[in-house]
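[1] Quick one: sequence plus predicted model below, questions after.
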Amino acid sequence: MSFGGKLLKLSHDSPITKTKMNVNIYLPKQYFGSTTTETKIPVLLYLAGLTCDPNNGSEKAFFQPYADEYGFAVVYPDTSPRGVGNPGEDDSWEFGTAAGFYVDAEKEPWSNNYKMYSYILKDLLPSVGKAYTKLDLSRVSVTGHSMGGYGALMFFLKNPGFFKSCSAFAPICNPSEVPWGHTNFGGYLGDDKSKWLEYDPVHLIKKYDGPKSTILYHVGTKDGFEVNQRQLRPETLVEASKGTVLDGYVEYKSVKDFDHSYYFVSSFAGEHSAHHAKYLGLTSSKL
């Protein structure tokens, strides 16, 4: 039990990554309240950051009480395949294990297993829907932290209309132009930078042609990865949105004195939950 619902810690064999994949799922109290189809529960997908696994978000982001309040489930995927055995897989916290970067790798040997983009869309979410039939996989929203924040932006913009809403905590907004992006895009996709742009939110937003849904993200003024390294570049997404379908729909909030930690994430989980509840049709707020 967790708050009013249940937190499930699961694993399954993925035909896409060719490995066993771990996933945590929070089923809110509403999931257990009725057996009728009228109570189908929408889903919030939470993507974690570098070095993380499904436990980080489910143990420290504190979405559960808000999931109970509004009535949505939360799916916490892993951040990469594990135990593949590629040379250098565990040499750095910034690349390889726990750093899948939510792309489909094209460069060997990573292309054999590191297919996190397809895994999320074509394996994980459909599998969750089949296993838990009271979940409504036609109503899915996405959020994430750091690398996962980039992932949330990327998935939302690359798949217009698939996700009802998007939010992010300290996202890497322009990965093709920052060190983390150079490491991961280069390592997984190769040297052709046109392939990098296919996953870069700053470029994807310029081509977005889906529903108008506000993108909400927070970044702390004392986030060392931004202040000292400029890894996040949060202003770039706002600038890129100008003149696009989402002009005026990118809401970037700079929050004083917060850093990059899960203390920061948990502090704004309530605001993000309310944002998603609105677009998932769980509140009466006008869109």
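    All right, it came through fine. Predicted model, so just to flag it, every value in this text is computed and none were measured. Numbers count the residues shown, from 1 in each chain.
[2] C-alpha only now, for contacts and for neighbours.
    Will do.
[3] could you pull out the helices for the stretch 51-200 of the chain?
    Ranges of helices within the stretch 51-200 of the chain are 54-60, 64-70, 116-118, 125-131, 147-158, 179-189, 193-197, based on DSSP state H, counting those that start in this stretch.
[4] another structure for you, compare them:
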Amino acid sequence: MESVLKLISEQRCFDGRQLRFSHRSQVLDCDMVFSLYLPPQAVSTPVPLVTWLSGLTCTDENFVTKAGAQRYAAALGLAILAPDTSPRGEGVPDDEAAAYDLGLGAGFYVNASEAPWAAHYQMYDYVVAELPTLLRNSDLPLDFSRQAIFGHSMGGHGALIIGLRNPQTYAAIGAFAPIVAPGQCPWGTKALTAYLGEDSAAWRQWDARELILACNHQAAVPIRIDQGLADQFLDAQLKPQLLLDAAPEAYPLHYFAHEGYDHSYFFIASFVGEQLAFLNTHL
């Protein structure tokens, strides 16, 4: 493995390997950490890569330690890449009020254009281009011709916009309780105003609802959304109906509403097996 990736830790997990790496990101201009699960099948053959994007306040470790996804990934033969949710480190700007929904832990998977964020907050380019390139140039046994992407909340938003904007790369999209229309919710309008400026027209390329309205439905990327109906953010922040109404009837969008489930990792752990099975059918 090239020295650009530094192995921080390795644990055996369901006969696979749970790895954690650090590296210097040129795109984000800071040091970054990410997690990668390699299933047992990776010993003998390159395996498909599924990217997971976490939500507000998370790091690369939340999903790895709480979701229980490795059991299913091992059975299916899938690698899971879990990047961080924002740039980190000395000199990387944070919200002046230290709010949880802007700055560190809240990169929103966009390319910021406004000061002071633009110098570091290029999370879209990091997830779509830089990190996959680093992995391609390593000796890790990954099959980049078979990729999917999924995520939770802010990360669900990230998975939707990245998958919809890159149908040639990602064969399927999954999302738990995603922010589907950031231009129409408090979390999204705050972040997009800060990162992209006041002109809401500039937000459209980072809005799943707008993207699904504008996309070529002949080359539609299949989507699965799982949403808990006891989610405390359902009505004010997530608003899944906005995306459901925007998608044409023929679009392969599969929506599952779950009574009694909230926004937590207990919800994710309950249905991550179904999400991975769905993604795997398209790989």
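    Arrived safely. Note that the structure is predicted; figures quoted are calculated from it, not measured.
[5] Would you give the TM-score for this superposition?
    Comparison of the two superposed chains (TM-score structural alignment, normalised by the length of the second structure) gives a TM-score of 0.92, and 270 aligned residues with a C-alpha RMSD of 1.4 Å.
[6] circling back to that earlier point, quick one: which of the helices of the stretch 51-200 of the first structure is nearest E94 of the first structure?
    helix 179-189 (7.1 Å; C-alpha to C-alpha).
[7] Could you quantify the relative orientation of the closest one and helix 147-158 as an angle?
    Taking axes from the mean of the first three to the mean of the last three C-alpha atoms, to 10 degrees, one finds helix 179-189 of the first structure and helix 147-158 inclined to each other by 70 degrees.
[8] what range in the second structure does helix 179-189 of the first structure sit on?
    Aligned by TM-score structural alignment, helix 179-189 of the first structure falls on residues 186-196 of the second structure.
[9] what's the mean deviation for that stretch versus the first structure?
    Here the mean offset of stretch 186-196 of the second structure against the first structure after fitting is 0.5 Å, by mean C-alpha distance after the TM-score superposition for the first structure.
[10] what's in contact with that stretch?
    101-102, 108, 111-115, 117-118, 179, 181-183, 199-200, 202-203, 236-237 (C-alpha atoms under 8 Å, 6 or more residues apart in numbering).
[11] Any quick PyMOL command for the buried ones out of these?
    Listed next is the PyMOL selection for buried residues among the contacts of stretch 186-196 of the second structure, using 16 or more other C-alpha atoms under 10 Å:
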select buried, resi 101+102+108+111+112+113+114+117+179+181+182+183+203+237
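[12] how much space between the residue of the second structure positioned farthest from its centre and N137 of the second structure?
    Within the second structure, the residue lying farthest from the chain centre (C-alpha atoms, centre = their mean) is S44, at 27.5 Å. Note on S44 of the second structure: its distance to N137 of the second structure, by C-alpha to C-alpha, to the nearest Å, is 19 Å.
[13] repeat for G197 of the second structure
    Counting by C-alpha to C-alpha - G197 of the second structure and N137 of the second structure are separated by 35 Å.
[14] Same question for V110 of the second structure.
    In this view, V110 of the second structure and N137 of the second structure are 24 Å apart by C-alpha to C-alpha.
[15] more neighbours, those two?
    V110 (23 against 12; other C-alpha atoms under 10 Å).
[16] Contacts only, for the more buried one.
    Y121, Q122, M123, Y124, D125, G158, W206.
[17] sorry, back to before: packed most tightly, which of the helices of the stretch 51-200 of the first structure would that be?
    Among the helices of the stretch 51-200 of the first structure, ranked by average contacts under mean count of other C-alpha atoms under 10 Å, first place goes to helix 147-158 (a mean of 27).
[18] and that one, how far from the second structure on average?
    With mean C-alpha distance after the TM-score superposition for the first structure, helix 147-158 of the first structure averages 0.6 Å from its match.
[19] can you tell me what part of the second structure that helix aligns to?
    Using TM-score structural alignment, helix 147-158 of the first structure corresponds to residues 154-165 of the second structure.
[20] and the lengthiest helix in the second structure, what does it pack onto?
    In the second structure, with assignment by DSSP state H, the single longest helix is helix 265-281. When contacts are defined as 3 or more C-alpha pairs under 8 Å, 6 or more residues apart in numbering; DSSP states H and E, helix 265-281 of the second structure packs onto helix 61-66, helix 69-76, strand 173-176, strand 223-228.
[21] try 10 Å
    On a contact count with 3 or more C-alpha pairs under 10 Å, 6 or more residues apart in numbering; DSSP states H and E, helix 265-281 of the second structure meets strand 47-53, helix 61-66, helix 69-76, strand 142-152, strand 173-176, strand 223-228, strand 253-258.
[22] how big's the offset between that helix and the first structure?
    Mean for helix 265-281 of the second structure is 0.5 Å (mean C-alpha distance after the TM-score superposition for the first structure).
[23] got the contact list for the spatially most central residue of the first structure?
    Most central in the first structure under C-alpha atoms, centre = their mean is L47, positioned 3.2 Å from the mean C-alpha point. Neighbouring residues of L47 of the first structure by C-alpha atoms under 10 Å, 6 or more residues apart in numbering: 53-54, 57, 75-79, 102, 120, 142-152, 168.
[24] L142 of the second structure too?
    So L142 of the second structure contacts L38, A42, T45, P46, V47, P48, L49, L78, A79, L135, R136 (C-alpha under 10 Å, 6+ apart).
[25] What is the burial count for the second one?
    What it means is A42 of the second structure. 21.
[26] One more: the fourth one?
    For P46 of the second structure, the number of neighbouring residues by other C-alpha under 10 Å comes to 17.
[27] which position in the first structure aligns with it?
    Counting by TM-score structural alignment, the partner of P46 of the second structure is K40.
[28] Okay, the nearest residue in space to its match that is not next to it in sequence and N22 of the first structure: tell me how far apart.
    Distances taken as C-alpha to C-alpha, 6 or more residues apart in numbering place K134 nearest to K40 of the first structure, at 4.9 Å, with adjacent residues excluded. Distance of K134 of the first structure to N22 of the first structure, computed by C-alpha to C-alpha: 21 Å.
[29] Likewise for Y76 of the first structure?
    9 Å.
[30] what is in contact with the two at once?
    Counting by C-alpha under 10 Å, 6+ apart, the residues touching both Y76 of the first structure and N22 are K9, D53, P54, N55.
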